[in-house]
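I would like the atomic coordinates for the input below:
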Amino acid sequence: MARQRIDWRTTSHRGSLRRACGHGNGFTLIEMVLVIIIVGIIFSLGSVMLGKVFSSYSAKQEIAEADWQAKVALERAARELRAVRTATDADLDVASTAQVRFIDTDGNGVCFYRDPPTNRIMRSAQAPNIGVPGDPCGGGDSLADHITALSFSYWASNGAATAVTASVYYITVDMTVADGVYNSGFRTNVRPRNF
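Just a heads-up that it's a prediction; the model follows:
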């Protein structure tokens, strides 16, 4: 009788693989469905967390931009207010707290005001209108967005509020910035050099 030759390496390898997996047919359908469900839950939680991170970053960027614009606009207004030519009705209009209109030391007309429809602080080149105190400004260039309030207060040297141009010693500028949930106020006191 002829003996049949058996390759022991192949047979033992297949048997050990079956023993290692616990069964010989691979994964069951239930196991595959459970893996898919678990992976889906992990991905959905991860995407929610990433979405929150990205929206938080975007909101912080918008807040920083609105804050920076407001500070730059306030500094520009303060710098130009220091150059009011004289404390006379011809050079400074104090009739309105919603705007400030003046003539600077170079003889240029300047007006800072807030444009309510666009919530912007504007700067225009309009001199005081001697015949019409408090005459509203218009036109000009936008300095900052998201400005929800802008007011100007005029103070005498003794610290009392004044509406008389000749007694103005310093000017207070108040500005409110709002962008989404962000809301912040800025204030500066300016003493013109020639007063």
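
contacts and neighbour counts: CA atoms only from here.
OK.

what ranges do the helices span in the protein?
8-21, 29-81 (DSSP state H).

I'd like these as CSV, with distance to Arg187 and mean neighbour count appended.
Formatted as CSV, the helices of the chain follow (distance: least, CA to CA, whole Å; neighbours: other CA atoms under 10 Å):
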stretch, distance to Arg187, mean neighbour count
helix 8-21, 73, 10
helix 29-81, 8, 14
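
in CSV, list those helices along with distance to Cys111.
Below are the helices of the chain laid out as CSV (distance: least, CA to CA, whole Å):
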stretch, distance to Cys111
helix 8-21, 83
helix 29-81, 9
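
now Ser184: how far from Gly40?
Per CA to CA, to the nearest Å, Ser184 is found 42 Å from Gly40.

no no, Val177
Here the criterion is CA to CA. By it, Val177 lies 43 Å from Gly40.

check Leu92 too.
Relative to Gly40, Leu92 is positioned 68 Å away (CA to CA).

please provide the structure for the following sequence as well, for comparison with the first:
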Amino acid sequence: MQRLKLQLVLFLSISTCHTVFSFTDGLLPNGNFEQGPKPSQLKGSVVTGHDAIPNWTISGFVEYIKSGQKQGDMLLVVPEGDYAVRLGNEASIKQKLKLIKGSFYSITFSAARTCAQEEKLNVSVVPTTEKRDWGIIPIQTMYGSNGWESFTCGFRADFPEAEIVIHNPGKEEDPACGPLIDSVALKVLYPPKRTRAIC
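From the prediction side, this is the model:
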């Protein structure tokens, strides 16, 4: 009996380790940005290190925003949890993931406009080759209770490893202007298969 328990515990721990390496559904690791930079990696709200936000790599002017933080007379809110990131001019966040080659995925995230009238985001999936799947998403002013909107785009994993990149291609006078990002998630899509049944 003891041997059976030991084998069961060993099997469960191996299974748990496996799910860490192969991503299927849910928030990306630290996809809600609740794990933030160390105080030494922040200058006010500006993130100063490329790897300062756990599980993410950043480039350009990226801010770590706490819910309730003020920008002039505007109060910045976060839809889930306490923290989000803001991408300034030409800034981006990215995360490398192991995927199931040939599978279809959807990327979902929340975004909110903060300054400019026409903010945009470039969402791309960058494999280890030069081929890239991408799309431009316009960020509109939302007149809801919190001003956030959810976006989804899909792609097929042509390689077992790729980087998910969210980039602000804007060039505003104020480099800090840019959309807020939160709750980045990934889901495997199972397309319907043709059957021989007649409807």
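
so after superposing, what's the score?
TM-score for the superposed chains, counting by TM-score structural alignment, normalised by the length of the first structure: 0.25, backed by 96 aligned residues with a CA RMSD of 6.4 Å.

quick one: the helices in the second structure?
Counting by DSSP H, one finds helices in the second structure at the ranges 2-21.

count of residues packed around Ser153 of the first structure?
For Ser153 of the first structure, the neighbour count with other CA atoms under 10 Å is 20.

spatially nearest residue to it (excluding sequence neighbours)?
Closest residue in space to Ser153 of the first structure, ignoring its immediate chain neighbours: Thr172 at 5.0 Å, by CA to CA, 6 or more residues apart in numbering.

do Phe186 of the first structure as well
Spatial nearest neighbour of Phe186 of the first structure, excluding adjacent residues (CA to CA, 6+ apart): Met175 at 5.1 Å.

correct me, but that neighbour touches Ser153?
No: counting by CA atoms under 8 Å, Met175 of the first structure sits too far from Ser153 to count as a contact (11.6 Å).

wait, which of the helices of the first structure is closest to Arg101 of the first structure?
Comparison of those against Arg101 of the first structure by CA to CA identifies helix 29-81 as nearest, at 9.5 Å.

which secondary structure elements does that closest one contact?
Applying 3 or more CA pairs under 8 Å, 6 or more residues apart in numbering; DSSP states H and E, we find helix 29-81 of the first structure packed against strand 141-144, strand 170-179, strand 182-190.

residue contacts, the residue nearest to Gly185 of the first structure when sequence neighbours are not counted?
Once flanking residues are discounted, Gly185 of the first structure sits nearest to Thr176: 4.3 Å by CA to CA, 6+ apart. Counting by CA atoms under 8 Å, 6 or more residues apart in numbering, Thr176 of the first structure makes contact with Ile147, Thr148, Ala149, Leu150, Asn183, Ser184, Gly185, Phe186.

closest to Val110 of the first structure among the residues you listed?
The nearest member of these to Val110 of the first structure, counting by CA to CA, is Leu150 at 16.1 Å.

count the neighbours of the closest one for me.
Leu150 of the first structure has 24 neighbours, counted by other CA under 10 Å.

distance check, Tyr182 of the first structure against Ile36 of the first structure.
To Ile36 of the first structure, Tyr182 of the first structure is 42 Å away according to CA to CA.

wait, Thr152 of the second structure sits on Phe109?
Yes: assessed by CA under 8 Å, Thr152 of the second structure is found in contact with Phe109 at 6.7 Å.

give me the more crowded residue out of those two.
More crowded of Thr152 of the second structure and Phe109, by other CA under 10 Å: Phe109, with 19 against 14.

contacting residues for the more buried one?
Ser150, Phe151, Thr152, Ile181, Asp182, Ser183, Val184, Ala185.

neighbours of the residue nearest to the third one when sequence neighbours are not counted, how many?
To tie it back to what came earlier, the one meant is Thr152 of the second structure. Leaving aside its sequence neighbours, Thr152 of the second structure sits nearest to Thr108 (CA to CA, 6+ apart; 4.4 Å). Thr108 of the second structure: 18 surrounding residues under other CA under 10 Å.

thank you, goodbye.
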